[in-house]
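[1] Curious how this folds, go ahead:
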Amino acid sequence: MRTLRIVTERSVVFAGAALAAVYVLDEDADELRQAETVGEGPGACYGLSSRYPLSGSSPVADAFRTGQPRWLDPAEVTGHGAGQAAVWLGALPLGADGRRLGCLVVVDRAGDGFDAVRRSLLELYADQVGVLLDAANAACGGTPPDAALRHMRVGSFTLLLATGQIDADAQVLELAGIGQNEFDGRVETLLAHTVPEDLPALMSVVEPGHLAPSSRELEFRVRWPSGELRWLRLRCRVLADAGGRPERMLGVLAEASHLRPSTDEVARVQRLSAILANAMSVRDVSRGVVAALREPLGADRMALSELHASRLVVTVLDPPEPSAWPEIWRSQWRSEWPDAPARALPTLEAALREGRTSLWTTSTGLEPGLADIGRGGLAVLPLPADGRLVGACLLGWDEPHEFGTEERSLLTATAGLVGQALMRARAFDAEHELAAMLQRSLLPRKLPELSGCAAVARYLPATAGLEVGGDWYDVIPLTDRHVALVIGDVQGHSAEAATIMGQIRTAIRAYAVEGHPPDVVVSHANRLLVGMETDAFATCCYVALDTEEGDAWIVRAGHLPPLLRDPDGNTGEVEAEGGPPLGVLAEAEFPLTVVGLATGSVLTLLTDGLVESSSLHLDDGVRRACEVLSATDPSDVDRLADALIGGADQREDDVAVLLLRYDGLRTRPLRAGWAVWRLPDAVMHARRFTARILRSWNVTEQTDAALLIVSELVTNALVHTQGEVRLDLTLAGERLRVAVSDSSPRAPVKPRTVDWEVTGGRGLLLVEALSCSWGAVPLSGGKQVWGEIMLTPEETHRP
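    From the prediction side, this is the model:
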């Protein structure tokens, strides 16, 4: 046939051989028969047989059965009885994707035979011809006619990676639309004729930094000077120098326009491209590939996995039902166990090593982990990106499935698109996780337990963009009955915003713990940000809550007002007057609003990322948040918080939410206070007051311990401070708390050593010995030193 003669003639050109012959299967498919020879004399002159049984032992039959080239030197040729002495022989299989169509045999009488370059070029040529023959065979439903490859044009080139110089034959230049007189030997000249959209994929193949030792294949478009677009198929291989470093690339270029997909298939590729262009995460890519390929191709199963070193991490199995997949997939290759080696399935490992699309019209004979995916047809698509494999896509059909030319082209084209998208999404996920981790490291690891309240928080980083944001929240215990809730947002998404956020959060916590009123805390934070000389500003909402009385003092600095859900389920914004954002005016005023919380109320502080976006108006977002709060049972605050952020999947901004359910105290603490007079017998009066109060509370057995603590704390305050001293007693359940406040901010220091002959210096040691816990907390301009005593259940009987 004319087609096979074209193949053999090109073989002689590529190999510079004395003879080339093509063998094809006979009608009974039990032997290979010689169909065409080209060269110096007939094949018999070189000892070639006209027929080779597939069951026999010959280089031609071995190459056909194994699908791997066989190269024999003269001694091996003579040993096989395949030719004359001093003859070099090469047998190369023709076929693709498991289809064996024939064998190409080349013979040379040169002294050195086929060197590495000639072998590589012939192997690439055979692979290229096999793909074209296989595609033509699938399109015609039988042996390819002469017309299938009548216009076949194949060229070769050698690229020196260090210099970028390329030695291309006339056929390559003709395919690229470059005149021989116009070519300057630079690879950039060839790349300049590539369509811009296909240039990144082509550059990933020819750039030295992205080269892989295995063969690579790629289809791309070039534009001829006439404006015509032509599809070309490239197959290439890298040769290394003596030190194992990539030295040069050998490539074979072929015309592929007549094998390109139809309009429908192009539309599918365009649809997939549009989906992947908007896919930000690996999950988005996985879902997009399933939607674009599985149903349109009628596949029964589809799996997409990332390749990490030699291990596969499955990102999607569709359908997701475990019963639809072989045991190895549902027990080992789930994303929770990213340690399944690719070598667990040798056929898949071989396909990944080859780096090209592999198709089987039947999976019979494959290992069960692959065979059970598609008994009627199986496609394995290695996903390349930047010169390496980043994953694999598998499609399986239960019913017999034939891969037509258009479908083959579709799968080959989509592999590169998916690989690039997967690599981009993997980088996005990694950077986004890093940004989220940095953000979370600046937020509280856990919220404190509060008496009479239950608080939860949620933080979600933005899904659009990778920069860390400036949203924060905090819950600050102040005294045994007061707690502060804070939420805020620093302008922008950058490292500077995160840094300012951390500084402002720390400053507000410090000012609050010092005992300043809410408006003073916010004013101090505002002056701090103004003094930092930054262009950034921050919004903030600060709430101080009395857990016993249910009174909340609210201060807003340019931030959204809190949302309040009453026990009946009615939810709305708290009417709290606000001031400007922090960092705008140094002497800004921040009004204080007082709101009473009923038992069962839920107070919600949030940032605008939850209720406002380019597609959501602020009023609509707040209305939606109120509806969710009203419709959700507040008995489980974690579920309530999850319901509130449930609609924030695609986020243009960070989201922070802080919820507090006020339950009130089942048993209200008993409290009593005494302003200590600075008299010589002030300690005696303090002890008498304490004893009188404890008798009224029916506390008897721990009275001596309590009186001794009162004596030591009052004495220390009178001796070491000036100004007012106050004694406060609190009985909460089984705990008796003795607290003494003074006007000195200096914290008491427990002595490390004690001279027992000295009468002073042992007060704090006694307090520590008598108390189950003790400590000191700052107050506005002073401090409070306290100690607690555990009472027996009999002593806690209230009057």
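[2] Please make it C-alpha for all contacts and neighbour counts, starting now.
    Will do.
[3] Where do the strands of the stretch 151-300 of the chain begin and end?
    Assigned by DSSP state E, counting those that start in this stretch, the stretch 151-300 of the chain shows strands spanning 154-160, 166-168, 216-223, 229-240, 246-255.
[4] Please name whichever of the ones you listed is nearest to Ala682.
    Among the strands of the stretch 151-300 of the chain, strand 246-255 comes nearest to Ala682, with 91.2 Å by CA to CA.
[5] list the helices and strands the closest one packs on?
    helix 116-140, strand 154-160, helix 170-176, strand 229-240 (3 or more CA pairs under 8 Å, 6 or more residues apart in numbering; DSSP states H and E).
[6] hang on, isn't Val594 packed against Val555?
    No - the criterion here is CA atoms under 8 Å, and Val594 misses it with Val555 at 9.2 Å.
[7] These two: who's more crowded?
    Comparing Val594 with Val555 by other CA atoms under 10 Å, the one with more neighbours is Val555, at 29 against 15.
[8] element containing that one?
    strand 551-557 (DSSP states H and E).
[9] so how far is that strand from its chain's centroid?
    In this view, strand 551-557 has its centroid 39 Å away from the chain centroid, taken as CA atoms, centre = their mean, to the nearest Å.
[10] same thing with stretch 304-314?
    Stretch 304-314 has its C-alpha centroid displaced from the chain centroid by 14 Å (CA atoms, centre = their mean).
[11] And stretch 640-653, by the same measure?
    On CA atoms, centre = their mean, the centre of stretch 640-653 falls 19 Å from that of its chain.
[12] For that stretch, buried residues please.
    Neighbour counts over stretch 640-653 (16 or more other CA atoms under 10 Å) mark 640-641, 644-645, 648, 651-653 as buried.
[13] Now tabulate those residues in CSV and tack on secondary structure and distance to Ala63.
    Formatted as CSV, the buried residues of stretch 640-653 follow (DSSP: H, G, I helix; E, B strand; the rest coil; distance: CA to CA, whole Å):
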residue, secondary structure, distance to Ala63
Leu640, helix, 67
Ala641, helix, 66
Leu644, helix, 65
Ile645, helix, 62
Ala648, coil, 59
Arg651, coil, 57
Glu652, coil, 58
Asp653, coil, 60
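[14] one more to line up against the first:
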Amino acid sequence: MTAAYDARRVDARRGSRRGYASVLRRRLPLETRWAIGLVALGVLSTVLVALYPDQMPLTAQMVPLLLGSLVLGPRTLPWFVIVVMLLLTISLATLDTITTRTVGAVSIQFVMGFIVLLTSFRRSRLGVANVLGESMLVDLRDRILSSAGVPALPDGWQVQTALRSAGGTPFAGDFVVAMHPHGTDRLEVVVVDVSGKGEQAGTRALLLSGAFGGLLGALPPDRFLPAANAYLLQQEWEEGFATAVHLSLDLVTGEYAVRTAGHPPAVVRAAGSGRWTVLASDGPVLGLIDEAVFTADAGHLQAGDALLLYTDGMVEEPRRDIELGIDRMLGEAESLLRGDFRGAADKLVAALGSRDDDRAMVVVTRR
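    Presented below is the predicted three-dimensional model:
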């Protein structure tokens, strides 16, 4: 009886402690718990520096400072940096001798604290709580860029895409949106070149890729570019223009229509003759002229035919006319592909274009 009673008391105490811990977790936000833990770590470092000055370096305060920059939000981080600097000052005051090397180490830590504060202010502008919160932006980028993925197509059709940014990052001023609208036999592809390049144009490209994806799936093919033009005009950006080429392809018959907006022309290869033809679609740059008109060039893709959509980074180089760049691209395509279009987009992007500009290539083939 006594043993059972003692066991129940032990279980009750354990349950009470678990209950207190659960209440503490519910009442204290995660960021507050992180702040308390990091302050405790800073205090521990200060005590160790005071007790063992020869073994514990002053730079130990860098550990809680850097951890705080990763997990604390912009409201808590400035106060935490001030606390760490105070603890660092206390650690310095406990030393018996202060050398030039010690002053240098402390100065560097104060500079690091200032850099952490600047980072906190930047995150406040971005609207993210901490470095972990920046994963939200990465997720947004991945979701929008996934629109460049080619949807499942019927047998006999193949679409390949390749993108390269001027800076080598995932953010670029060129993007591709491909869509197979529900309930239709059409494939809609648009290749867009936003003004600017690399990371400078990346934010506008991210926004436009999401907006253009919605327009592409909701509107008839002949209304897409006018709607995209109206959308850009509404943004009133200082560098708010973009060029685009839009392909609408019937996956049953092979009939297509290509429309361009200030963009390099699409080219098509007839398998029977092996000849490349530059399509004569025309239209003004998006975002500059209200009520713009875009003319289409229509045709029919037979078995073995191929159609190329690309951005000006593939054919434009300093002191060279764009028509010469297109001729060079077609010559390279003829020598690289020779009837085998596997990996065609990647091969062409790797072999052509300016490395100082964003590049995009789409290759549509009917097997």
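[15] Just tell me which of the strands of the stretch 151-300 of structure 1 ends up closest to Met423 of structure 1.
    Smallest distance to Met423 of structure 1 across the strands of the stretch 151-300 of structure 1 (CA to CA): 17.7 Å, for strand 216-223.
[16] In structure 2, point out the residues matching the closest one.
    Mapping strand 216-223 of structure 1 onto structure 2 (TM-score structural alignment) gives no aligned residues.
[17] what does stretch 36-47 of structure 1 give?
    Going by TM-score structural alignment, stretch 36-47 of structure 1 sits over no part of structure 2.
[18] cool, stretch 729-738 of structure 1 as well?
    The aligned range for stretch 729-738 of structure 1 in structure 2 is empty, by TM-score structural alignment.
[19] Export the strands of the stretch 151-300 of structure 1 to JSON lines and append columns for distance to Leu121 of structure 1 and mean neighbour count.
    JSON lines is the format used below for the strands of the stretch 151-300 of structure 1 (distance: least, CA to CA, whole Å; neighbours: other CA atoms under 10 Å):
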{"stretch": "strand 154-160", "distance to Leu121 of structure 1": "8", "mean neighbour count": "21"}
{"stretch": "strand 166-168", "distance to Leu121 of structure 1": "13", "mean neighbour count": "20"}
{"stretch": "strand 216-223", "distance to Leu121 of structure 1": "13", "mean neighbour count": "20"}
{"stretch": "strand 229-240", "distance to Leu121 of structure 1": "9", "mean neighbour count": "20"}
{"stretch": "strand 246-255", "distance to Leu121 of structure 1": "7", "mean neighbour count": "22"}
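[20] need those in JSON lines with distance to Glu496 of structure 1, can you?
    What follows is those, written out as JSON lines (distance: least, CA to CA, whole Å):
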{"stretch": "strand 154-160", "distance to Glu496 of structure 1": "46"}
{"stretch": "strand 166-168", "distance to Glu496 of structure 1": "49"}
{"stretch": "strand 216-223", "distance to Glu496 of structure 1": "44"}
{"stretch": "strand 229-240", "distance to Glu496 of structure 1": "46"}
{"stretch": "strand 246-255", "distance to Glu496 of structure 1": "43"}
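[21] what about Arg737 of structure 1, which SS state?
    strand (DSSP: H, G, I helix; E, B strand; the rest coil).
[22] where's it relative to Leu731 of structure 1, distance?
    In this view, Arg737 of structure 1 and Leu731 of structure 1 are 6 Å apart by CA to CA, to the nearest Å.
[23] Spatially nearest residue to Ser165 of structure 2, not counting backbone neighbours?
    For Ser165 of structure 2, ignoring the flanking residues on the chain, the nearest one in space by CA to CA, 6 or more residues apart in numbering is Asp358 at 4.3 Å.
[24] contacting residues for the equivalent of the one you found over in structure 1?
    Here Asp358 of structure 2 is matched to Asp654 in structure 1, going by TM-score structural alignment. Asp654 of structure 1 makes contacts with 459-462, 469-471, 609-610, as judged by CA atoms under 8 Å, 6 or more residues apart in numbering.
[25] Please, which helix or strand holds the closest residue to Arg100 of structure 1 other than its chain neighbours?
    Once flanking residues are discounted, Arg100 of structure 1 sits nearest to Leu94: 6.3 Å by CA to CA, 6+ apart. Assigned by DSSP H and E, Leu94 of structure 1 belongs to strand 88-96.
[26] other SSEs contacting that strand?
    With contacts defined as 3+ CA pairs under 8 Å, 6+ apart, the packing partners of strand 88-96 of structure 1 are helix 59-66, strand 70-72, helix 74-80, strand 99-108, helix 116-140.
[27] for the ones you listed, which one ends up most surrounded?
    strand 99-108 (a mean of 24; mean count of other CA atoms under 10 Å).
[28] In structure 2, what stretch matches that one?
    Counting by TM-score structural alignment, strand 99-108 of structure 1 pairs with no residue of structure 2.
[29] ok and that strand relative to helix 59-66, angle-wise?
    150 degrees (axes from the mean of the first three to the mean of the last three CA atoms, to 10 degrees).
[30] Identify the residue nearest the aligned residue in structure 1 for Tyr256 of structure 2 in space, chain neighbours excluded?
    Superposed on structure 1 with TM-score structural alignment, Tyr256 of structure 2 falls opposite Ala552. Sequence neighbours aside, Leu545 is the residue nearest to Ala552 of structure 1 in space, at 4.4 Å (criterion: CA to CA, 6+ apart).
[31] residues touching the one you found, list them.
    Contact partners of Leu545 of structure 1, counting by CA under 8 Å, 6+ apart, are 482-485, 551-553.
[32] Break down the stretch 401-550 of structure 1 into its helices, ranges please.
    405-441, 495-513, 518-531 (DSSP state H, counting those that start in this stretch).
[33] Rebuild these as JSON lines, extending it with mean neighbour count.
    Below are the helices of the stretch 401-550 of structure 1 laid out as JSON lines (neighbours: other CA atoms under 10 Å):
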{"stretch": "helix 405-441", "mean neighbour count": "20"}
{"stretch": "helix 495-513", "mean neighbour count": "20"}
{"stretch": "helix 518-531", "mean neighbour count": "21"}
